[in-house]
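**Student:** sequence and predicted structure below; questions after.
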Amino acid sequence: MKFPTRPLLLTLTVVAFSVLLLNRVQAGGSHYFPPVADPVVKEECGSCHLAFAPSMLPASSWQRMMANLKDHFGDDATVDDALKAKITDYLVKNAADTGGQRYGDKLLRGVSPSNAPLRITELPKWLREHRKVPDWEWRHKDVRTRANCVACHGEAERGYYED
């Protein structure tokens, strides 16, 4: 039996490395969450704040949030019933425990989907990732709220939350 030649081994190594690298790129890294792709949802939700990736919360959180738009974190975000149904359907289909599982798993580890918070900023992984941010930074005039991801993550609108 003849052993593979050096060029063949090198080629196999390069192919294996490329497959690993490509998987990482396709996944978008550990801080990637696919942004909202539906233009209506992006416009409605994004008119007041970043249209958060549905894969950042489980379906139950999105359903509870959409059921109480009259008091959407202190604001009235009420929309007509047809629009509400469309937005809810999109968020639920792409939630962390449904269509967005590939991405949402990392943020929801250890969180019961039936008892998940409504705020992404209350998820244990989010809290761990941001524990070293000093309080004064949250109060900075360009930040003002923990939900203002784009203040620190310049590529958040494209789904990238790396520092």
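**Tutor:** Here it is on my side, so go on.

**Student:** only C-alpha atoms from now on, for both contacts and neighbour counts.
**Tutor:** Will do.

**Student:** contacts for the longest helix along the chain next, please.
**Tutor:** As assigned by DSSP state H, the longest helix anywhere in the chain is helix 6-27. Helix 6-27 is contacted by residues residue 103 when judged by Cα atoms under 8 Å, 6 or more residues apart in numbering.

**Student:** can you name the next helix or strand after that helix?
**Tutor:** On the C-terminal side of helix 6-27, the closest following helix or strand by DSSP states H and E is helix 39-46.

**Student:** for the next helix-or-strand element following that next one, which positions count as buried?
**Tutor:** Using DSSP H and E, the helix or strand that follows helix 39-46 towards the C-terminus is helix 59-67. For helix 59-67, burial by neighbour count (16 or more other Cα atoms under 10 Å) applies to 59, 60, 61, 62, 65, 66.

**Student:** tell me what helix 59-67 is packed against?
**Tutor:** Judged by 3 or more Cα pairs under 8 Å, 6 or more residues apart in numbering; DSSP states H and E, the packing partners of helix 59-67 are helix 81-93.

**Student:** ok now the helix it packs on, how far from the chain's centre?
**Tutor:** Chain-centre distance of helix 81-93: 18 Å, with Cα atoms, centre = their mean, to the nearest Å.

**Student:** here comes the other one, which I'd like you to weigh against the first:
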Amino acid sequence: MPFELLSRSAVVCVAAILSSLAASKVVAETDEMHTRTNLLPKYRQECATCHIAYPPSMLPNASWQRILGNLSHHYGTDASLDADSVKQISTWLATNSGGGETSRVAPPEDRITRSAWFRDEHAEIPAAVWKRPTVRSASNCAACHTHADQGNFDEHFVRIPQ
């Protein structure tokens, strides 16, 4: 039997390498999961006037639908839209919303920054960073993610302001 020829340490080493490769794939998928959808022009036009047009995969559909259903009280702002725009954006969000492991559970208050995946991804960021004048809050993705406006949150494009 071929495995009888391998020492126990060699088997452990091979298992560790395979585990590392699998973990790297998961991390790569997490980094890329929010970059695969071309933004609907109407969504970008209406939403990116106040903040970045967050990739739809960052929240589950139920969260997006609640947000769209309460635009007159959109986190302290009246972001009301006409019915046709809401329908178009709603349909697009339903098709492209998060549903994978990282974003299928609605976070408290439907806030991306309170989702489990967001907290895990940003766990190493000290609380003081979020309070810097150049950052202001965790929802200001573009402060650190230099390609956030393009939907690219790859860690290679992160610059944490001083």
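**Tutor:** Structure's in. What do you need? All figures in this text were calculated on a predicted structure; none of them were measured in a lab.

**Student:** ok so, going back, just the buried residues of the longest helix of the first structure, please?
**Tutor:** Of all the residues in helix 6-27 of the first structure, not one is buried under the rule 16+ other Cα under 10 Å.

**Student:** any idea how many residues pack against residue 26 of the second structure?
**Tutor:** Look at residue 26 of the second structure: counted by other Cα atoms under 10 Å, it has 12 neighbours.

**Student:** the residue most central in space within the second structure and residue 97 of the second structure, how far apart?
**Tutor:** Geometric centre of the second structure, nearest residue: residue 58, 4.0 Å, by Cα atoms, centre = their mean. Separation of residue 58 of the second structure from residue 97 of the second structure (Cα to Cα, to the nearest Å): 7 Å.

**Student:** surely residue 116 of the second structure touches residue 101?
**Tutor:** No. Counting by Cα atoms under 8 Å, residue 116 of the second structure sits too far from residue 101 to count as a contact (10.2 Å).

**Student:** quick one: which of the two has more around it?
**Tutor:** Taking neighbours as other Cα under 10 Å, residue 116 of the second structure and residue 101 compare with residue 116 leading, 16 against 9.

**Student:** any idea what that one aligns with in the first structure?
**Tutor:** Residue 116 of the second structure maps onto residue 124 in the first structure when the alignment is built from TM-score structural alignment.

**Student:** the helix or strand harbouring residue 126 of the first structure vs the second structure, average offset?
**Tutor:** Assigned by DSSP H and E, residue 126 of the first structure belongs to helix 124-129. On superposition with the second structure, the mean distance recorded for helix 124-129 of the first structure (mean Cα distance after the TM-score superposition for the first structure) is 1.2 Å.

**Student:** residues of that helix that come out buried?
**Tutor:** For helix 124-129 of the first structure, by 16+ other Cα under 10 Å, it's 124, 125.

**Student:** likewise stretch 136-150 of the first structure?
**Tutor:** 138, 149, 150.

**Student:** list the contacts of the second one.
**Tutor:** Meaning residue 149 of the first structure. Counting by Cα under 8 Å, 6+ apart, residue 149 of the first structure touches 50, 156, 161.

**Student:** could you count how many residues lie near the first one?
**Tutor:** Other residues within reach of residue 50 of the first structure, judged by other Cα under 10 Å, total 18.

**Student:** for it, which non-adjacent residue is closest in space?
**Tutor:** Residue nearest to residue 50 of the first structure in three dimensions, not counting chain neighbours: residue 157, with 6.9 Å by Cα to Cα, 6 or more residues apart in numbering.

**Student:** same question, residue 129 of the second structure
**Tutor:** residue 135 (7.1 Å).

**Student:** again with residue 77 of the first structure
**Tutor:** Leaving aside its sequence neighbours, residue 77 of the first structure sits nearest to residue 69 (Cα to Cα, 6+ apart; 5.0 Å).

**Student:** also residue 32 of the first structure?
**Tutor:** The shortest distance from residue 32 of the first structure to any non-neighbouring residue, by Cα to Cα, 6+ apart, is to residue 160 (4.7 Å).

**Student:** the one you found and residue 116 of the first structure, how far apart?
**Tutor:** Residue 160 of the first structure is 23 Å from residue 116 of the first structure, by Cα to Cα.
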